[in-house]
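Asker: return atomic coordinates for the entry below.
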Amino acid sequence: MLYREGIEYGLLNGLNFIDTAINYRGMRSERDVGYVLKSLIKRGSIKRDEVIVSTKGGIIPGDIEASLVPSDFLQKVLLEGEIIQETDVNSVDTHRHVLAPDYYQFAIDTSKKHLHLETIDIYYIHNPEISMMVLGPTLFYTQLEKLFSFFENQVQLGNIKYYGFATWFGFLKDPTEKGYLSIEEVINIAKKVAGEEHHFKFIQFPLNKHMNEGILKQNQQVNGKWVSVLEAAHELGIYSTTNAPFHLGKGFDGASDSRCMLTEVTSTKGVFSTMVGMKKVEHIKENIHILQGV
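Answerer: Below is the predicted model of the structure:
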């Protein structure tokens, strides 16, 4: 209930960008977002085109309503339902990730139902660095080409508008480290699939005072020059959204408050939008005031 109250308050008081994922809270997050969107749009309180909605797939989800944890969901729904095969699953520790287009067809259809939307504005491949760690660059980028072809078709069908990568450490690592992702290589594949009119237009990565590699570390190569993640995205014509501005709550160390941390990130040149995890109305009010400069 807190999430629904918070989403409704935010949408009615100036927030216009919602970011979620099929695996958040055992699918409950998408369902809560969809419940509020459907209600507000039906009442005429907001219009669909006034809100950007992004969601993600790739990490094996659970389903809290069906009492399925991710391992059970993988077995009973995805494997026994013949949506994917065991060889499609790339595992690192407890993390399970897939790049198989059939999975994303299932995930997009499921997310659309949860969100009560005909079209998802931005669809992210969630933490693709997991699959990169297992597959290595050659096989990863080969599979990515097939997946991008699928996404471009999803755009043509009207199921999504744009697609991209939502990462944790993939774009921030050194190029020699396992799991490193090259923005230029990803865009080259998108161009190979769909030319200059491709729809890979968004990336997401953490940015806060503890994880500032995205603006300080020159680990991305574009046209032979080493630049930061933000600079690379700009050079390649894609938008940078960031997450974890409070470092998953660990940023509150007494040296900085929420106003300073959020303002620092949102005022960073090149940041299109910042994702803040919120459920209590009091926190949403506070963060809206910060963004409004109140």
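Asker: hey, let's count contacts and neighbours off CA atoms from now on
Answerer: Will do.
Asker: now do the strands in the stretch 51-200 of the chain.
Answerer: 52-57, 89-92, 95-98, 120-126, 160-166, 200-206 (DSSP state E, counting those that start in this stretch).
Asker: run the angle between the last one and strand 120-126 for me.
Answerer: Using axes from the mean of the first three to the mean of the last three Cα atoms, to 10 degrees, the direction of strand 200-206 lies 60 degrees away from that of strand 120-126.
Asker: now strand 200-206: buried residues?
Answerer: 200-206 (16 or more other Cα atoms under 10 Å).
Asker: and for comparison, fold this next one:
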Amino acid sequence: MRSSCQKSCEVVPVCKDSLYDPWKGLATADGTKLFSVMYPGAYDAAEQHFRRDPAMGTYYVEGQQMRGAPWLHLSSLGIGTYLGDADDATDVQVATAVVASVHKGWNCIDTASNYRSGRGELAVGYALRSIFTANVGISRDMLFISTKAGFIADDIADNLLLKTEKYGGISKGDIVGGNCIHPNCLKSSLSRSLAAMHILGIDILYLHNAEESQRAQLGDKAFMDRLKTAFEWLEKARSQSRIQAYGMATWDCFRKPVEEGGLQLQKVVQLAESVGGKNHGFRYVQLPINAGMTEAWEQRYQTVEVDGTAQQLTFMRAAARLGVGVFASAALREGALLQDSSLEAKLEGMEEFRGIQGYGARLLQISRSTPYLSAALIGHKKAGHVLQNLELTTHNPFSNETFSRVASLLRQATAAV
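Answerer: Coordinates of the predicted model:
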């Protein structure tokens, strides 16, 4: 890994490749559609492996409003880059897994500024270089790349605190629980992320667990004020094509009721509308969705006004109604579900999973089949796990009817325990 270069992020030296200019562009409707139909790795993909992105139009829910650009075509499975040691060997594993996944027809790549102490983004950058320089027909506009900002790196924090807000820095009060969504922090974090991946634009920049880190300490009003200020900066970054959209990467704020501290998605969307108008850039949420964390599809915790009437909806239904795409994280609950031998036996006995080999792949099939989902993310690295998960590309996600039946069987089995 290169150790220094010009201060392209205006914070600290970062890596810069002297042989290649950064790759330009963002995911486009034409590029993602071309990837879904002509790239050799997609030839064997099941017919419904690719989906038209629900954040872009009216495909899923009657009455949902068209939001800006034409449809993106996204793979129902995407690669995450969260877990693993911060070492060279893991970098190689992650980069290799990203390359293998893209070549097999996965065009969603997710990372974050703090994954593996910043090495997650660097590994994605290595993979992208391999993909784009291999002359196999894959271009930047075919891939949908997301990262996250919020958990501020120590060197960036130190630099911005020294500057103070008057000189483009921040104050100590802007960092809550190690998390900062001040515009100056977001600017520095995004610059470093782009440099690490050697690209000029990100398709989604998520605010990373901002609610979970800050809301309880700040209170609702102060947190929403900070969120609005962040959205204002994100809209500016969007107008400069540094990002295509923004969102919130969350853990539990959308998986619990209001009385337990849950957040209402419509209020966040309305906040974005107050900043960016009807065609605002708040288009995505990431949250855990798996066989053990079923709130997003099962619990009606979200209140959404539909034609002047308040309706209680599941998070997935509310997101679709509000034009927000959803990415599922923690498909294996960070490996915890793999230790559940009882659940493994239940899935083994279900007819719906016939032909899907491996317990991990069956769990991933549940997450990716969630109604209204954009894609399910999986952070595979080991060759055997990568190959097993990639084989799932040849299977269609469950239909809504089959998913409902599987969810019901899981509920019955859990209730019987």
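Asker: okay, stretch 379-386 of the second structure sits on what stretch of the first structure?
Answerer: Aligned using TM-score structural alignment, stretch 379-386 of the second structure spans residues 277-284 in the first structure.
Asker: what is the end-to-end distance of that stretch?
Answerer: 9 Å (Cα to Cα, to the nearest Å).
Asker: residues making contact with it?
Answerer: For stretch 277-284 of the first structure, the external contacting residues (Cα atoms under 8 Å, 6 or more residues apart in numbering) are 2-7, 9-10, 244.
Asker: one more: stretch 43-59 of the first structure?
Answerer: With Cα under 8 Å, 6+ apart as the test, stretch 43-59 of the first structure has contacts from 11-12, 16-23, 40-41, 95-99, 103-104, 107-108, 111, 120-128, 166.
Asker: report the buried members of these.
Answerer: Buried subset of the contacts of stretch 43-59 of the first structure (neighbour count, 16+ other Cα under 10 Å): 11, 18-23, 40, 96-99, 103-104, 107-108, 111, 120-128, 166.
Asker: in the second structure, what stretch matches stretch 164-174 of the first structure?
Answerer: So stretch 164-174 of the first structure sits over residues 247-257 in the second structure, by TM-score structural alignment.
Asker: again with stretch 230-247 of the first structure
Answerer: Going by TM-score structural alignment: stretch 230-247 of the first structure matches residues 316-333.
Asker: give me the angle between the longest helix seen in the second structure and strand 243-249.
Answerer: When the second structure is parsed with DSSP state H, its longest helix is helix 220-239. Relative orientation of helix 220-239 of the second structure versus strand 243-249 (the same axes, to 10 degrees): 160 degrees.
Asker: for helix 220-239 of the second structure, buried residues please.
Answerer: For helix 220-239 of the second structure, the buried set under the neighbour-count rule, 16+ other Cα under 10 Å, comprises 223-224, 226-228, 230-235, 237-238.
Asker: can you list those in TSV and add distance to residue 29 of the second structure?
Answerer: Converted to TSV, the buried residues of helix 220-239 of the second structure look like this (distance: Cα to Cα, whole Å):
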residue	distance to residue 29 of the second structure
223	35
224	33
226	33
227	29
228	29
230	27
231	25
232	26
233	25
234	22
235	21
237	21
238	17
